[in-house]
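Student: sharing a model that was predicted from the sequence below.
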Amino acid sequence: MRHLPHLRLFLLLLTALSSAFSHAAAVEGNWITIDDRDGSRKSIVQLEVDNTGELSGTITELLRKEAKGSLCEKCPDDFKDKPLKGLTFMWGLTREAEGEWAGGSILDPKTGKIYKAKLELNEGGNSLTVRGFIGISLFGRSQTWERYTP
């Protein structure tokens, strides 16, 4: 019985740690990108957190027929003329709070422009608000992505 307070403390710490890891991982996985202008589905992207805690996003599938086989023609430098499928277009985001990531960059393959990025996992974890902006978040555009389930 003497060890009961220690056991409770251990279980509390274990719960807190598993909660922290699950929230970091909650954003990981496959997401369907939705065009913020016409509401159509554009692609499937995979979000991953690396061993340094940075989140990145890679296009794994293009959903529009006309986009299949497309290259990043307007993209700068190392992105120039790379296939869109397999392109890491979002990188460097770090966890700010539960379900919130910021401090990274996002490439718009359509225009070739790179923006600051932040994202927020929405209630229930089945949608994600992704915002690209210049300078401050006020000057930008948001998209809501849906969690992909095959």
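Tutor: Nice, thanks for sending it over. Just so it is clear, the model here is predicted, and its values are computed rather than measured.
Student: all contacts plus neighbour counts: C-alpha atoms, from now on.
Tutor: Will do.
Student: how far does stretch 29-46 stretch from start to finish?
Tutor: Counting by Cα to Cα, to the nearest Å, you get 5 Å between the two ends of stretch 29-46.
Student: what's the helix or strand for the residue positioned nearest the centre of the chain?
Tutor: With distances taken as Cα atoms, centre = their mean, L47 lies nearest the centre of the chain, 4.9 Å away. L47 is located in strand 41-49, with elements delineated by DSSP states H and E.
Student: cool, and A25?
Tutor: In this assignment (DSSP H and E), A25 forms part of helix 4-26.
Student: after that helix, next one along is what?
Tutor: Next along from helix 4-26, by DSSP H and E: strand 29-34.
Student: before we move on, the earlier item: work out the gap between the strand holding L47 and the centre of the chain.
Tutor: Mean-position distance between strand 41-49 and its chain equals 7 Å (Cα atoms, centre = their mean, to the nearest Å).
Student: elements contacting that strand?
Tutor: When contacts are defined as 3 or more Cα pairs under 8 Å, 6 or more residues apart in numbering; DSSP states H and E, strand 41-49 sits against strand 29-34, strand 54-62.
Student: ok, and here's another one to check against it:
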Amino acid sequence: MLRLSIALSALLFSQLSFAAMTPVGLWKTIDEETNEAKSLVRISEQDGVLVGSVEKILNPAKQDAICEKCKGDKKNQPILGLQIIEGAKDAGDGSWQEGEILDPNNGKTYTLKLTPQEQGKVLEVRGYIAFFYRNQYWQRVE
């Protein structure tokens, strides 16, 4: 009975630590230039790929901001609720890649790489075009 209890505890712990090491969840975005918290983004899995939408804008003065510089169907859409992460897939090496991330401030779309760090408490978000990239380090909220 003791062995069964230990085995079940180990299984539960491994599942919890795996869940913490995925990008799925709610994240506080941190601007890489100002180091200020900007928004909350919820990342979820849909059909085997990750998507992420702006769930909350932290600056009260920007609650009604729209994506003026975006292209296509996202142009002039409210940033609150906007899907900014699309198509990231598990690369099998602890990162999620092949997706895209939209910067609603400049309307640019970047190739995306998401890498959970610090036991899943921090998410390295890398957006890149060719050899040029930007990193942000988001903080897990839940």
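Tutor: In hand now; what should we look at? Predicted, not measured: the structure shown is a model, and the values here were computed from it.
Student: a markdown table please, covering the helices and strands packed on strand 41-49 of structure 1 and showing mean neighbour count and distance to G124 of structure 1.
Tutor: As requested, these are exported to a markdown table (neighbours: other Cα atoms under 10 Å; distance: least, Cα to Cα, whole Å):
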| stretch | mean neighbour count | distance to G124 of structure 1 |
| --- | --- | --- |
| strand 29-34 | 21 | 14 |
| strand 54-62 | 20 | 20 |
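Student: make a markdown table out of the ones you listed and add distance to S22 of structure 1.
Tutor: Below are these laid out as a markdown table (distance: least, Cα to Cα, whole Å):
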| stretch | distance to S22 of structure 1 |
| --- | --- |
| strand 29-34 | 12 |
| strand 54-62 | 14 |
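Student: where do the strands of structure 2 begin and end?
Tutor: 25-30, 37-46, 49-57, 83-90, 96-103, 108-117, 122-129, 132-140 (DSSP state E).
Student: what's the match for C70 of structure 2 in structure 1?
Tutor: By TM-score structural alignment, C70 of structure 2 lines up with C75 in structure 1.
Student: what's the burial count for its match?
Tutor: For C75 of structure 1, the neighbour count with other Cα atoms under 10 Å is 19.
Student: what residues does it make contact with?
Tutor: By Cα atoms under 8 Å, 6 or more residues apart in numbering, the contact list for C75 of structure 1 reads D81, P109, T111, G112, K113.
Student: out of the residues you listed, who's the most crowded?
Tutor: Highest count within those by other Cα under 10 Å belongs to P109, 20 neighbours.
Student: what residue of structure 2 matches up with that residue?
Tutor: Using TM-score structural alignment, P109 of structure 1 sits opposite P104 in structure 2.
Student: what's the closest non-adjacent residue to its match?
Tutor: Spatially, and ignoring its direct neighbours in sequence, P104 of structure 2 is nearest to C67 (5.5 Å; Cα to Cα, 6 or more residues apart in numbering).
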